[in-house]
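> Sequence first, predicted model second:
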Amino acid sequence: MAPSLPALFSLEGRTAVVTGGTRGIGAHMAISLAEAGADIVLIQRDESNTSTKTAIEALGRKASIFTCDLSSASSVSALTPQILASHDPSILLNCAGIQRRHPAAQFPDSDWDEVIQVNLSTVFTLCRDIGAHMLTRPGPHRGNIINIASLLSFQGGLTVPAYAAAKGGVAQLTKALSNEWASKGVNVNAVAPGYIATEMNDALIADEARAA
C-alpha cells in the first residue's frame, strides 16, 4: 500500500529551530511544522509571549524557548552552542525580521545597521552554525534550512533600502549555501512572500495615499 499523504510529509522525530515564531508568518509556520510532527525550538527576544509554545504543546509536540537578542552579533554567536547542548536540530527556519522606513537620503546609519544585522547577518550566522551541525548528522539526508526572503528581494520597494538590501542578500545567501551543501545532504531554500496582513505591514496596508 502506498504511504498516505501526511506520511509522505511527516516530520516525526525531527527538531526545528524557528526564529520569529511569536506572531505572523513565523507563528503559523512553527505551528505547521509541529502539526507535521516536529518538535520546535523557538528563538525569542524574551519569554513574555508563550502563545506559539502553548499552541505547539496542545498538538502533543515539545516546544522550548531560547532567548536571544537577534540585533546583537555576540548574542547570536552564542546561541547555537546553547541549543546543541540539549537538541539535535535537522530543520532551521529563519523568519525573524524587522523593518525601518525612511527616505533613502535621510536613512540613519543606526537603523541600517540594525536591519542588516537582524535580517541578514543573523540569518547567515544561524545558517553557518546550525548548518555545520547538520553536516555532521547521519546521511544521506542531513537537514533542511528555510530562509524567509521577500518580494523585495527582487523589487526594491519604497523608503526601505536596508530591508530590500537585506532580503536581496538572503536570496543570494540561500543560493550560495544551496550550491555548496545540497550534494552533502543539507537542502537550503527560501520563500519570498509578498505583502501579508501581519503587524509589520498594518500601517502600510492602511495607507490610502500609497494605495491610490
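Okay, I see it.
> only C-alpha atoms for contact and neighbour calcs from this point on.
Noted.
> tell me which element E180 falls in.
In the assignment (DSSP states H and E), E180 maps to helix 161-181.
> Which residue is the nearest non-sequential neighbour of F66?
In space, and not counting its chain neighbours, F66 is closest to I43: 5.0 Å by CA to CA, 6 or more residues apart in numbering.
> My reading is that the one you found lies in a strand. Confirm?
Yes - checked against DSSP: H, G, I helix; E, B strand; the rest coil, I43 lies within a strand.
> Show me what secondary structure element comes after the host helix or strand of D111.
Using DSSP H and E, D111 maps to helix 109-116. Counting by DSSP H and E, the next helix or strand C-terminal to helix 109-116 is helix 122-134.
> here comes the other one, which I'd like you to weigh against the first:
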Amino acid sequence: MSSKREEELLECPICWDSFNIVENVPYILWCGHTLCKTCILSLRWAEVKLPTLPVQLPLFVSCPWCQLLSFRLVWKGNLRFPRKNFFLLWLVESANGNRVRYCPSSSCDHNFVLPSNRSTVSRNGSSSSSEYLHETPRSSPRDRQRTNHSLLGGWRILTLLMNLTAKFPVVIIFMLIVLYVIPASAAILVLYLLITFLFALPSILVLYFSYPILDWLVREIIA
C-alpha cells in the first residue's frame, strides 16, 4: 500500500503520467497543487466572469481544483513561473535510485555478466582459471519500510508547508484589515461624527432661538 501510495504521489493528477526530471517535470502552483509541465502549459488564461462578458487575465491561470489564481510566465521557451516542485523531483530521483538498487533478481540477472573459467595472468606469467560470482544486492523489508515511511513523512511535512504558504496571502490580508482598515475606518467615522456635531450644534441653537426673536420683531414692527 505504501509503494502504491508513493507511485500515486509521483504522477500528474491530470494526465496521469509519471513525473521525471526531463520532460514531465513537476511544477507547483501558488495554491499548493502540483502539475506536470505539459499540463501547466496547456492551461488557459484565467477568466473573471463579469455580468456582461468574461474577461481574461493574462499571465494568470486558475487551478483546476480550487480555482485559485497562479502566475505563469514563459520566457524564451522556458517556463519561469510557477516554480518546480523540488521535493517531488527529489522523490523521483530517490524512487529511481531505489528501483535501481532494489531491483528483483529476475530483472537484474541480465545486467550482470557471470564470467566463468576466466583466465588471469599471475606474476609468474602462468594463467589460472577462476569464477567470478556477482551477487545481486537485496534490501531487507525493514529498509524498504523505513524508506517509504521517511518519504511519506517528508511528503506530509511538505504538504503542510504548502498549505501554510498558500494561506499566507490570506493571513496578510486579514492582518491588514484588522490592523489598518478597521481602525482607519473607525477613526474616520468618529472624526466625521465630531465635525458633524460641531457644525450641527450652532445650527440647532440658531433654529431654536430664531422663532422667539422673529416673533418679538414682528410684534415690534406691528406696534
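Nice, I can see it. Small disclaimer: the values here were computed from a predicted structure and weren't measured.
> And the TM-score between these chains?
The TM-score (TM-score structural alignment, normalised by the length of structure 1) is 0.25; 79 aligned residues with a CA RMSD of 4.6 Å.
> on that earlier part again, report the inter-axis angle for the helix holding D111 of structure 1 versus helix 122-134.
Orientation note: helix 109-116 of structure 1 sits at an angle of 30 degrees relative to helix 122-134 (axes from the mean of the first three to the mean of the last three CA atoms, to 10 degrees).
> so what does helix 109-116 of structure 1 touch, helix or strand wise?
Under the contact definition 3 or more CA pairs under 8 Å, 6 or more residues apart in numbering; DSSP states H and E, helix 109-116 of structure 1 sits against helix 161-181.
> could you say what helices and strands the helix or strand following the helix it packs on packs with?
Next helix or strand after helix 161-181 of structure 1 toward the C-terminus (DSSP H and E): strand 186-191. Judged by 3+ CA pairs under 8 Å, 6+ apart, strand 186-191 of structure 1 is in contact with strand 143-148, helix 161-181.
> The nearest residue to V186 of structure 1 once chain neighbours are set aside and N187 of structure 1, how far apart?
Spatial nearest neighbour of V186 of structure 1, chain neighbours left out: G143 (4.7 Å); criterion: CA to CA, 6+ apart. Distance, G143 of structure 1 to N187 of structure 1, by CA to CA, to the nearest Å: 6 Å.
> picking that back up, out of the helices and strands packed on strand 186-191 of structure 1, which is closest to E208 of structure 1?
Nearest to E208 of structure 1 among these is helix 161-181; the distance by CA to CA comes to 21.8 Å.
> so V17 of structure 1 sits in a helix?
No - counting by three-state DSSP, V17 of structure 1 falls outside a helix, being strand.
> ok, it - contacts?
When contacts are counted by CA atoms under 8 Å, 6 or more residues apart in numbering, V17 of structure 1 touches 40-43, 89, 91-93.
> Check structure 2 for its longest strand and report it.
In structure 2, assigned by DSSP state E, the strand with the most residues is strand 54-62.
> Which strands and helices lie in contact with that strand?
Short answer (3+ CA pairs under 8 Å, 6+ apart): strand 54-62 of structure 2 packs on strand 45-49, strand 69-71.
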